[in-house]
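> A predicted structure for the sequence below; I have some questions about it.
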Amino acid sequence: MRSGGRTARVVRARGSRRRESPSNGLERMNDLVLRSAAPTPLPALLSPVHLVRTLGRSSDLIRQFALRYFHARYRGTQLGFLWALVLPLLTLTIYMFLFNVIMAPKIGTVLEQTQSQFAVSLFCKITVFAMFSETVIRSCGLVLDNPNYVTKVVFPLEILPVANVLSTLMFSGFGLSLVLIGRAVFYHGLTWTAALLPLIVLPMVLMGLGLSWFLASLTVFVRDVGNLTVVVVSQFLLFLTPIFFSLSNVPEPWHSIAGLNPLAPIVTAAELAVVQGKVPEWQGVVASGVFGLVLMQLGFAWFMKSKRGFADVL
């Protein structure tokens, strides 16, 4: 003990201990709580500059968690991350068998493509849609499944949806690679329009990220949101998106309703650019991009405001 009534400090370092003055420890804890609890004004949360700066400060964590989410999908399996290639390959094989063998007599006379080309076209649209659907569905449990990040440590929870989006993009890259291979085989080569794909899917990535922030937060307070999201995305939205049909063949008033789907121009444009080798119409893609930017910013603001109540629920 030192004179003056101070509590001795004992340094904890590999077996040695460190005792701190109780008052100093409480002051530091209070400082930490005050810093973490300081609310950010709503105008700042609605600023794209603030969004970029917030995520930029945690860029290393985002990269680490994106890789963790990607490897966690196949952890403990014999093939490991090779499943990311095997699963889309099996899906493409099933489509090829379905349209070349089972349904060939029925659809062969109505297609402007061969059965194999139609299978590649369908696989392309499903792969692009899956980028969005997997991102949104997986986002529901990002906070709910990690309560320790909320209650025990000061952690930037807003990075979890971003890491989830990046891991889904990595996984989808394998499926899109098979689309390019199928295009090269059954269409006798690739075209330069395939390079437009990143620009085409960018609005969908923004929409997926915005919805992920909304859903990751809402599921903490209302657990039913997760189940409802699966139904809406995997059933309702899937069949409202022109994957198994063309918008030009949809009668009114359903044509107008399906046209309001912001995913419709993206899926259609991706198939045109990658498979058909045509330059898509950019009007719908740009409109979806504007919608995606707004949705992303609102989702970020909602998440940052609502995350202050996570600890009370979890």
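That came through fine. Numbering: from 1, shown residues only.
> C-alpha from now on. contacts and neighbour counts both.
Will do.
> In this structure Pro203 contacts Ser288, no?
Yes: shown here, Pro203 and Ser288 form a contact pair, counting by Cα atoms under 8 Å, at 5.8 Å.
> second one coming, line it up with the first:
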Amino acid sequence: MTAKQKFGILVDFTKREIQAKHQGTAFGILWMILTPCFLLAVYTFVFGIVFGRTFDKNGQETIYDYAIGLFIGISIYQIFAAAIVASPNVIISRPNFVKKVQFPLEVLPISSTLSSVVSSIFSLAIAIILSIIEYNNASTQLFLLIPVLCACILYSASISLFLSAICVYLRDISQVGSLISLGLMFASGIFYQPKDIPEPYYSVLKYNPIVPLIDSARKIVLWNEPVNIPKLAIINGIGLVAFIASYRVFKFLKRSFSDAL
């Protein structure tokens, strides 16, 4: 099968993933907007109003500022969370693809990742619109969201490939994934800035790629601050290496999928 044919299958399965999530619902694809908006409202009320959290950028931050920053964080985090929670089951839930047909199985976890990226792009678009309306801060810096999203795709696709392959042999991964996802929600700078993390915890959490990606997205969309481009390039480079390594692990383990299933 050629690379062009595989790409066509990937696009087709990504579309199917998006449609399947909302098939038969009254609002359809609008749920891609309604769901993060609901989460935004809940988290803003709890952390912004009840606990009085802010990002403390200038001492004059409003709940509206915090809400947009929170929304950006949730949008980035959801890409990784979807990869961790959904990917372990994408192979074991489709044994027919493994046993009965010649099919590029790597398409399954990657298409799952891309469908979550599409959802997050909708959310980020809302954040951009709200930020421009409130602060009139539209600039060419918004194009820097492209390398941020590229890094998200590389890392989440790496996670999806690795977990989907490992879970064929170790089914407990699907249970552990939900716990890891919950832990990452509070360890990725969604509700706070990286500078708020005290030592020695920061020396560990700084290696979480979600932290700088959320921080960069906020600087681009909300605060209109300079982004550390060399650091962003390094993050993408590491993500590419991780993707290649995960792809090779997947291809190696793929040989025995039919026996394990």
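Now that the structure is in, tell me what you want to look at. Worth saying up front: this structure is predicted, and the values here are computed from it rather than measured.
> Spit out the residues that contact Pro203 and Ser288 of structure 1 alike.
Taking Cα atoms under 8 Å, 6 or more residues apart in numbering as the criterion, Pro203 of structure 1 and Ser288 both touch Ile266.
> Please pull up the equivalent of His71 of structure 1 in structure 2.
Taking TM-score structural alignment for the superposition, His71 of structure 1 sits opposite Gln19 in structure 2.
> contacting residues around its match?
Contacts for Gln19 of structure 2 (Cα under 8 Å, 6+ apart) come out as Ile29.
> and it, how far is that from Cys152 of structure 2?
Noted for Gln19 of structure 2: a distance of 22 Å to Cys152 of structure 2, by Cα to Cα, to the nearest Å.
> need the helices for structure 2, in chain order.
Ranges of helices within structure 2 are 3-22, 31-43, 63-86, 95-99, 107-135, 145-169, 173-186, 202-205, 210-218, 229-254, 257-260, based on DSSP state H.
> okay if I get those as TSV plus distance to Phe55 of structure 2?
TSV is the format used below for the helices of structure 2 (distance: least, Cα to Cα, whole Å):
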stretch	distance to Phe55 of structure 2
helix 3-22	33
helix 31-43	14
helix 63-86	7
helix 95-99	47
helix 107-135	15
helix 145-169	20
helix 173-186	15
helix 202-205	17
helix 210-218	11
helix 229-254	22
helix 257-260	47
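> And these: which comes nearest Pro194 of structure 2?
Smallest distance to Pro194 of structure 2 across these (Cα to Cα): 6.9 Å, for helix 210-218.
> Onto which residues of structure 1 does the closest one map?
Aligning helix 210-218 of structure 2 against structure 1 (TM-score structural alignment) gives residues 263-271.
> Likewise for stretch 236-248 of structure 2?
Stretch 236-248 of structure 2 corresponds to residues 289-301 of structure 1 when matched by TM-score structural alignment.
> average offset between that stretch and structure 2?
Once superposed with structure 2, the aligned residues differ from stretch 289-301 of structure 1 by a mean of 0.9 Å; criterion: mean Cα distance after the TM-score superposition for structure 1.
> got a list of contacts for that stretch?
42, 45-48, 51, 158, 202-207, 209-214, 262.
> Next: stretch 160-172 of structure 1.
Here stretch 160-172 of structure 1 makes contact (Cα under 8 Å, 6+ apart) with 62-63, 65-67, 69-70, 84, 127-128, 130-131, 134-135, 138-139, 142-143, 205, 208-209, 212-213, 216.
> Which one, of the helices of structure 2, ends up nearest to Arg53 of structure 2?
Arg53 of structure 2 lies closest, by Cα to Cα, to one member of these: helix 63-86, at 8.0 Å.
> buried ones in the closest one?
Within helix 63-86 of structure 2, the residues scored as buried using 16 or more other Cα atoms under 10 Å are 63, 65-86.
> Centre of the chain to it, how far?
In terms of Cα atoms, centre = their mean, to the nearest Å, the centre of helix 63-86 of structure 2 is set 8 Å apart from its chain centre.
> start and end residues in structure 1 for it, please.
Against structure 1, helix 63-86 of structure 2 falls on residues 115-138 (TM-score structural alignment).
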